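Asker: fold the following for me, if possible:
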Amino acid sequence: MTRLRLTQICLLSLFAFMGQPNLSFGQSNDSPPTQPAFGRLDEATAHQWSELVLDGVDTQFPNKLSLVYTDADQLKTPKENFPAFYGCFDWHSSVHGHWVLARLLRTHPDLDAAPKIRDVLSAHLTRENIEQETAFFGRDQHKSFERMYGWSWYLRLAMELDDWDDTDARRWRENLRPLENLFVERIRDYLPLLTFPIRTGQHTDTGFALGQILDYARVMKLPDLELLVIDRAKAYYQTDIDYPVQYEPSGHDFFSSGWNEADLMRRVSNSNDFADWFEKFIPNLDERLRDGTIEPVAVSDLSDGKLVHLAGLNLSRAWCMRAIAMSLPDDHPHRDSLMQSASDHLSAGLAYVNSGHYEGDHWLATFALYALTQSDGERDE
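Answerer: Here you go, the predicted structure:
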């Protein structure tokens, strides 16, 4: 993308933020801006994001339930249905908010907020709470609830806690197993029935969920689940060519279905085979990066719960582009341009985290943390 266009996006971001608190990325508003780097999260930002998420996971309202009711007796508050994951506006955001807390506690154990994080995770991730949520999801009327977006974030949370040498984390991890096992069973039943992938820039995108599930299957050493995901990924996407990048984004996107697809396919192919597939999937990539076809996007209204999705699009594109670049052969001509675009997208997305508007604040820290620190099943100790 051109530097002029990046400057325009930054200015639009600033105008969207005018009059709002917490404009900075881990620094005071008087400090000069710094370029964020993949794999690094400073203590100030970790503290800021932990406070943001701690507030969200205990905020029951506003809340979007998106449930099917079969009688009036089922009308309950979010906390009555979901004693563990009732906050952060919706179930999946609460789940991945807990992932943020677990990851920050694991990677930054000396945070000022660490004791509070432990208290919140211990209060929410109890055996009784998870068993109650498992019973809720086990009802036939809820078999498609949070499929597969929320399910995959729950598996990511389980993966984060797994093999962590920490007394509390071992307890939390064991408590997650009943609902975890239900989701794995549901995935095994569902994927053979999903004839076509769901291609969308929002929650139900198949490519994103399969990438998360594949990471989980490999870390947990579940070869049957791994092979099922690989088989479905290749059936859905192996022959795709000429992805229409010029059609993106749609107005409410927080994902690029195409970049999610490529991020999945790099997981199921060796480096050279993936490079061949990727060249056909997005031909003339460098030209499209130069001419502005693929570039970060600005958010016009941070108080609009749908329009603010575009902030997440910047972050999800960033993690996809970086992972794809790292999967290409060392001498591949697209590596450097992809890494630069990933960095530009990361910078644009991070500017919107902690804006003071709950519409984005209840979830954007997750996308930011994932973009900065996550790599498949690897976990920073």
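Asker: C-alpha from now on. contacts and neighbour counts both.
Answerer: Noted.
Asker: distance of residue 183 from residue 227?
Answerer: 17 Å (CA to CA, to the nearest Å).
Asker: for residue 6, that is, sorry about that
Answerer: Separation of residue 6 from residue 227 (CA to CA): 41 Å.
Asker: and the two? which has more neighbours close in?
Answerer: Legend: neighbour count by other CA atoms under 10 Å for residue 6 and residue 227, higher for residue 6 (20 against 15).
Asker: one more, for comparison:
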Amino acid sequence: SWATHVDILSDKIVAKWKAYLPKMTYPNRIGTHSNSAFALAFAIDFARARGDKEFEQALIAKARQLHLGDKKAPAEWEPNATDFFSPTLMVADLMTRVLPQREYVRWLSTYFTPQGINRLCEKPVVSDLTDYTIVHLVGLAYTRAWTMARISGYLPQGHPLKARFARTSAQMYAHGMDQIFRSDYGGDHWLATFARYAEEVMKANKIKH
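Answerer: Here you go, the predicted structure:
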């Protein structure tokens, strides 16, 4: 009965997605709620789970349009002060759903810079767990964990980022878990969902935590 009621809402959301996609000219590369790569990735997962091929293909086409030409993403500028998403990792995570593996490896080879990768592998500094926006950075540790886990799982054996992202994914997850139970209401009301999803993605990609 819950599914029946939720389907009413999901059908409304899908209809709005289908109406909006043709009008979507630019991506939203923000580190918070309205990040478009995050939205596209979850929408693709939904379309595949529901078997909605038309919706899936429209989402894939839009992702390719928006991000296939991305090169030398300035990940060394991350994070912003209140990020709970890494804009660059969210795009790389999205494209694992969009590109065949060989094409993905070619795309990834020009997407990140060495400086950017080094920056992404640094644990976010959370100076005040009681601040309602600074605590977002605990969530960033979890989203880095799940995006790196998925990217690592999609890369072929021997790719230099496969082992590095797998190792960093586990470190990011542990960093989040070290702080989540001290995050006050600003983190308590949402961080558990990020932790749970990160755990699922890591498990699916055989990353121990």
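Asker: read off where stretch 227-238 of structure 1 ends up in structure 2.
Answerer: Using TM-score structural alignment, stretch 227-238 of structure 1 corresponds to residues 57-68 of structure 2.
Asker: buried set for that stretch?
Answerer: Neighbour counts using 16 or more other CA atoms under 10 Å place 59, 60, 62, 63, 66, 67, 68 of stretch 57-68 of structure 2 among the buried residues.
Asker: what do you get for stretch 130-140 of structure 2?
Answerer: Those buried within stretch 130-140 of structure 2 under the rule 16+ other CA under 10 Å are 134, 135, 136, 137, 138, 139, 140.
Asker: residue 105 of structure 2: which of those residues is nearest?
Answerer: In terms of CA to CA, no member of the buried residues of stretch 130-140 of structure 2 lies closer to residue 105 of structure 2 than residue 140, at 24.5 Å.
Asker: how far away is residue 212 of structure 1 from residue 153 of structure 1?
Answerer: Distance of residue 212 of structure 1 to residue 153 of structure 1, given as CA to CA: 8 Å.
Asker: touching, residue 127 of structure 2 and residue 133? I think so.
Answerer: No. Residue 127 of structure 2 is not in contact with residue 133 according to CA atoms under 8 Å; the separation is 10.9 Å.
Asker: tell me the contacts of whichever residue in structure 2 pairs up with residue 257 of structure 1?
Answerer: Using TM-score structural alignment, the equivalent of residue 257 of structure 1 in structure 2 is residue 87. Going by CA atoms under 8 Å, 6 or more residues apart in numbering, residue 87 of structure 2 touches 29, 30, 31, 35, 37.
Asker: how much space between residue 87 of structure 2 and residue 116 of structure 2?
Answerer: From residue 87 of structure 2 to residue 116 of structure 2 the distance is 12 Å (CA to CA).
Asker: likewise residue 97 of structure 2?
Answerer: Relative to residue 116 of structure 2, residue 97 of structure 2 is positioned 22 Å away (CA to CA).
Asker: for residue 70 of structure 2, same thing?
Answerer: To residue 116 of structure 2, residue 70 of structure 2 is 14 Å away according to CA to CA.
Asker: also residue 66 of structure 2?
Answerer: 20 Å.
Asker: spatially central residue in structure 2, please.
Answerer: Nearest to the geometric centre of structure 2 sits residue 90, at 3.7 Å (CA atoms, centre = their mean).
Asker: for that one, what are its contacts?
Answerer: 37, 38, 147.
Asker: what about the helices in structure 2?
Answerer: For structure 2, helices defined by DSSP state H occupy the ranges 2-20, 36-50, 53-67, 87-95, 101-111, 114-120, 136-154, 160-179, 184-188, 191-204.
Asker: farthest-apart pair in the contacts of residue 87 of structure 2, please.
Answerer: Greatest spacing in the contacts of residue 87 of structure 2, by CA to CA: 31 and 37 (10.3 Å).
Asker: I'd say residue 161 of structure 2 and residue 153 touch.
Answerer: No. Using CA under 8 Å, residue 161 of structure 2 is not in contact with residue 153; the gap is 10.2 Å.
Asker: between those two, which has more neighbouring residues?
Answerer: residue 153 (21 against 16).
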